[in-house]
Structure formats: C-alpha cells, structure tokens
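In: just coords:
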C-alpha cells in the first residue's frame, strides 16, 4: 500500500488547521504557498474533509477553514481512510494461502493501529529522538 498525494496533502491540510486551532480560519492559499502545493488540488481534497464533518468552511474576506474537532480527537487514520479508502497492503481473498492471508491481515492491522493511535495533536507536537521539533512546524518568538 502506498499513500498517494491525496492522503499526504490531506494530512498536511489537517495539520496546518490543527496548528491554528482556536485562532480562526486558515486559507487554503496560505497552506498551498507554505508547502509549495497547488491551491486547486487542495480545494479538491478539502471537499471530502468538509463533507465528512472534519473541517468547517468560513466565508468572507478573512474566511478559510477550521477544524470541527480538537486536534487530539482527530486521528491520522480517519483522514487517510476518508481520502484513500480502506487500508490494506494487498487485495486478498479467502482462497489465498492461509499463511500469506494471515501475514497481510497482520500488516493491515499494524498499519491501522499506528494510524488510529496517531492524532493531529501528536503530529504537530512531534519531536525527534534529539528533542527537535519538525522543521516545518517550528516557531520562533
């Protein structure tokens, strides 16, 4: 299974909204410019996020998008499944060899476990083994 740009960029949108949670709406244009992405493509990705109730749109001159739920309540798994569909490394059937089928199921379940235990709050507060924050979310005062 390979996560496409839909899932990766959708997660980028959600992380940017999580960073600004409680501060008001964020425009897709600002997210696109910050990450060097197509604003038009982000518009296509935000529609299913809005339809699923994960984000709300705010109209007006200072409009944009906001998270509908706190960042600690939204998992990467919800976002990825919404944009990518079911999580499965391979398509398998009941006729497959039981040992291989068991392997695919364990891989699928392991991926799902990681995605479902990773929240937006965790992603935006990520620190590496040396305690350094992710470069794109580092702030200077």
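Out: Great, that's in hand. Please read these numbers as outputs of a predicted model, since none were measured by experiment.

In: could you use CA atoms for every contact and neighbour count after this?
Out: Noted.

In: contacting residues around the nearest residue to residue 89 once chain neighbours are set aside?
Out: Closest residue to residue 89 apart from its sequence neighbours, by C-alpha to C-alpha, 6 or more residues apart in numbering: residue 1 at 4.3 Å. Residues counted as contacts of residue 1 (C-alpha atoms under 8 Å, 6 or more residues apart in numbering) are 87, 88, 89, 90.

In: adding another structure so you can compare the two:
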C-alpha cells in the first residue's frame, strides 16, 4: 500500500487545523506557506474533506477552514480513506492462495489499526526533543 501525495498533503492540512483547533478559521494559503506546499493542490484536496464532513468552511475576509469535530475524534484513517479510498494491500485478494491471502489480510488489518487508532490530536501534539514534528510512515 502506498499513500500518495493526496493522502499525505490531506493529512498535513488536517494536522495543521488540529494544531490550531479553537483559534478560528485557517486559510489554505497559510497552511501551504507553513508547509511549503502548493496552495492550488490543497484547494483540490479540501473539497472531499469538506464533503465527507471532516472540515467546515468559513466565508469572509477572515475565513478559511476549521475541523468539523474535535481533533481527538478524527483519525488518520478517516482522512486517508476519504482521499485514497479503501485500505487495500493487494488487489484481487480472493485470487491469492490461502496462506498469502491470510498474510495480506493481516498486513491490511495492522495498517488499519494504526490509522484508526491515531487521532489528529496525537499527530498534532507529537514532537521530538528538537521540537520538530515526527514524520509518520505507514
């Protein structure tokens, strides 16, 4: 399973919103500048996140985006599924021999467990001794 830039950048948006939860709306321009990401691409990613009910948009001069729920209630799995689709290690799992099918299912379930047990709150507050945010690889 490979998480594309859609999933990675979408998770970055959500982590930034979680870091500033309760401070009011955050613009995509601000998130793009902070993380050195293309604003235009983030604009494409925010729509499915909004349609899935994970973020809300706020219009106006001081508008932007806010999380639709508390960071502790939104998981990395919620975000990844919206942007990447269902979690799948290999395609056509039913065509595999039983031993390999079992392995692929166990890997899928382990990845699902990590994504579904890691909240935005966890990711937003996770820093190392130097104050830099950890990079999570799955």
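Out: Received the coordinates, thanks. Source: prediction; values computed, not measured.

In: TM-score of the superposed pair?
Out: With the length set by TM-score structural alignment, normalised by the length of structure 2, the two chains reach a TM-score of 0.92; 134 aligned residues with a C-alpha RMSD of 1.4 Å.

In: among the contacts of residue 1 of structure 1, which are located in strands?
Out: In strands, judged by DSSP state E, none of the contacts of residue 1 of structure 1 are found.

In: could I get these as a markdown table with distance to residue 17 of structure 1?
Out: Output for the contacts of residue 1 of structure 1, formatted as a markdown table (distance: C-alpha to C-alpha, whole Å):
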| residue | distance to residue 17 of structure 1 |
| --- | --- |
| 87 | 24 |
| 88 | 28 |
| 89 | 29 |
| 90 | 32 |
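
In: list buried residues within those residues.
Out: Buried subset of the contacts of residue 1 of structure 1 (neighbour count, 16 or more other C-alpha atoms under 10 Å): 87, 88.

In: which of the contacts of residue 1 of structure 1 sits closest to residue 76 of structure 1?
Out: Using C-alpha to C-alpha, residue 87 is the member of the contacts of residue 1 of structure 1 that sits closest to residue 76 of structure 1, with 11.9 Å.

In: do I have it right that that closest one meets residue 106?
Out: No: checked against C-alpha atoms under 8 Å, the pair residue 87 of structure 1 and residue 106 is beyond contact range at 11.9 Å.

In: for residue 15 of structure 2, see how far away the nearest residue to residue 128 of structure 2 once chain neighbours are set aside is.
Out: In space, and not counting its chain neighbours, residue 128 of structure 2 is closest to residue 134: 6.5 Å by C-alpha to C-alpha, 6+ apart. Going from residue 134 of structure 2 to residue 15 of structure 2 by C-alpha to C-alpha, to the nearest Å gives 12 Å.

In: neighbour count for those two, which is higher?
Out: Taking neighbours as other C-alpha atoms under 10 Å, residue 134 of structure 2 and residue 15 compare with residue 15 leading, 23 against 12.

In: tell me if I'm right that the more buried one and residue 122 touch.
Out: No: Residue 15 of structure 2 lies out of contact with residue 122 (C-alpha under 8 Å); the separation is 9.2 Å.

In: any idea which element residue 13 of structure 1 lies in?
Out: Element membership for residue 13 of structure 1 (DSSP states H and E) is helix 5-19.
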